[in-house]
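Enquirer: Predicted coordinates and the sequence they were generated for:
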Amino acid sequence: MSRFLPSPALQSAQRSLRLAAHRAGAVWLGLLALGMGLGVLVTSNGLPWWLAPILSGAIYAGSVEFLLVGMVVASAPLSAIALTTLLVNARHVFYGLSFPLQQVRGWGRKLYSIYGLTDEAYVLIANLPQQAQTSRQIMGIQLGLHLSWVSGSVLGALAGQAWLSDLAGLDFVLTALFIVLAIDAYRTRPDKTIALAALGAGGAAAVLAGDAMLLVAMAAFVVFCLARYAVAVAQKKERNAP
């Protein structure tokens, strides 16, 4: 009878999967829904449905994929796509400083964990108790997020191709996503100076930069943040000077 019982290793893996689902299940469902929005956006712009799982599976960068749909439709140059991706996802560099990658066993798993380090993955894993930051927990959470995102994009693309291609308002999905992200970021850290600088950079770029509005706005905002940081460091040195 014992030969029909799962091995201790399998039992441990199942337990880790249940814990990962308990801790991240709600976020998995959220990514499934958001991925459906990406899939619908892909087909509503006249692109083939199979491009949705390629974008969501290979690039796996959240908001950048929504941007790429518009850039692909507009035949944007690769240089603009690369720079946009770099600017939008530059924040991930800072995630790596405190992400518990040392807990992930095996180089293959480590490489995937780096690849799968998204905003949601960082928040979920960084907030785990230290004893729960195991290799299986980290990989389970990240794989669940990735699979939810890809599955949602496929469902959305097929549904969009069949029924939703003419649904009004789909072109507002990206704008709505960034509005929600901006509000959430401001609630987390209510910095009026940063918020006004972002609005100012966006408004000025919209008036002056035309089709290059996005790149110019992000570049101007980055320059402002660097200048602000330099001023803050200089002021701190002056205060600490004898």
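Expert: Nice, I can see it. Numbers count the residues shown, from 1 in each chain.
Enquirer: C-alpha only now, for contacts and for neighbours.
Expert: OK.
Enquirer: Now do the helices in the protein.
Expert: 8-44, 51-54, 63-73, 78-89, 92-98, 107-115, 119-126, 135-159, 173-188, 192-208, 213-240 (DSSP state H).
Enquirer: Those into CSV, with extra columns for distance to residue 165 and mean neighbour count?
Expert: CSV is the format used below for the helices of the chain (distance: least, CA to CA, whole Å; neighbours: other CA atoms under 10 Å):
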stretch, distance to residue 165, mean neighbour count
helix 8-44, 5, 19
helix 51-54, 14, 21
helix 63-73, 15, 17
helix 78-89, 25, 14
helix 92-98, 33, 11
helix 107-115, 32, 14
helix 119-126, 29, 18
helix 135-159, 8, 24
helix 173-188, 14, 13
helix 192-208, 29, 15
helix 213-240, 26, 14
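Enquirer: The structure to be compared is supplied as follows:
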Amino acid sequence: MDSHLASAGRSPGWRRQEVAAGIRASLPAGLGMFPLGIAFGLLVVQSGLPGWVAPALSIFGYAGSLELLLIGLMTAGTPLPTIALTTLLVNFRHVFYAFSFPLKAVRNPFAKAYSVYALTDEAYAVTAARPETWTSWSLLTTQISFQTYWVGGGLVGVAIASLIPFRIEGLEFALCALFVTLVLDACRSLAEVPSLLLAAVSFVAAIVLVPEQALFAAMVIFLALLAVRFVVARRRGSIA
């Protein structure tokens, strides 16, 4: 990440420089989000849902992985309590993101509310390596850029789906591919390696103990291990 993300000197045009820095910071993950958004738009239409569902979910329920999951739940007629529990489990990881996300750089209350709302996996992965270098303008620009890539990709996907007469299989795998990329990017910081190892331990334990519900069990185990790691790190003074 460029060190000039933190505007120390307030030189002429500093806002423009921070906005440009935020856009540049968003490009690597954003270029992955856009085609994933296209896959999401295609999936919405090919699942039999109206095209407006794609932008509606992406604007009012902005959470890429959950949105893809919701499409399957909606088309399967899943009861609302099950959807609510699934949403809680899938998005509960954001609680841990908040511990190191540079939200304190944003002071305007409305801008801060948006930054909390737009705290996605991509935003966290981009800021995780050097959270102290971000300013309000660069952070918000990056988050707005990410949502623009996602919403724009979804609209393109809806348009493409309306033009092709056949179904495209395997669209759901695009999410897995993006998560792999984000994990590799975030783990460039040695501080995040323990979380990666805990995730691996959680998955192996779930496969061994409850193979029928491995994904659910792995998420629960991983959340517990992350909580333990946070408590240990706080006692050692690693986290304020």
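Expert: That came through, no problem. Fair warning: this is a prediction, and the values are worked out from it, not measured in the lab.
Enquirer: Columns distance to residue 166 of the first structure on top of the helices of the first structure, output as JSON lines?
Expert: Supplementary listing: the helices of the first structure in JSON lines, determined by distance: least, CA to CA, whole Å:
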{"stretch": "helix 8-44", "distance to residue 166 of the first structure": "7"}
{"stretch": "helix 51-54", "distance to residue 166 of the first structure": "18"}
{"stretch": "helix 63-73", "distance to residue 166 of the first structure": "17"}
{"stretch": "helix 78-89", "distance to residue 166 of the first structure": "27"}
{"stretch": "helix 92-98", "distance to residue 166 of the first structure": "35"}
{"stretch": "helix 107-115", "distance to residue 166 of the first structure": "35"}
{"stretch": "helix 119-126", "distance to residue 166 of the first structure": "31"}
{"stretch": "helix 135-159", "distance to residue 166 of the first structure": "11"}
{"stretch": "helix 173-188", "distance to residue 166 of the first structure": "14"}
{"stretch": "helix 192-208", "distance to residue 166 of the first structure": "28"}
{"stretch": "helix 213-240", "distance to residue 166 of the first structure": "27"}
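Enquirer: Quick one: closest of these to residue 167 of the first structure.
Expert: helix 8-44 (8.3 Å; CA to CA).
Enquirer: centroid residue for the first structure?
Expert: Per CA atoms, centre = their mean, the C-alpha nearest to the average position across the first structure is that of residue 62, at 3.7 Å.
Enquirer: Contacts only, for whichever residue in the second structure pairs up with that one.
Expert: Matched by TM-score structural alignment, residue 62 of the first structure corresponds to residue 64 in the second structure. Residues in contact with residue 64 of the second structure, defined by CA atoms under 8 Å, 6 or more residues apart in numbering, are 58, 120, 150.
Enquirer: looking at it, the last one is touching residue 37, isn't it?
Expert: Yes - with contact defined as CA atoms under 8 Å, residue 150 of the second structure counts as touching residue 37 (5.0 Å).
Enquirer: Now do the shared contacts for the two.
Expert: Between them, residue 150 of the second structure and residue 37 share no contacting residue under CA under 8 Å, 6+ apart.
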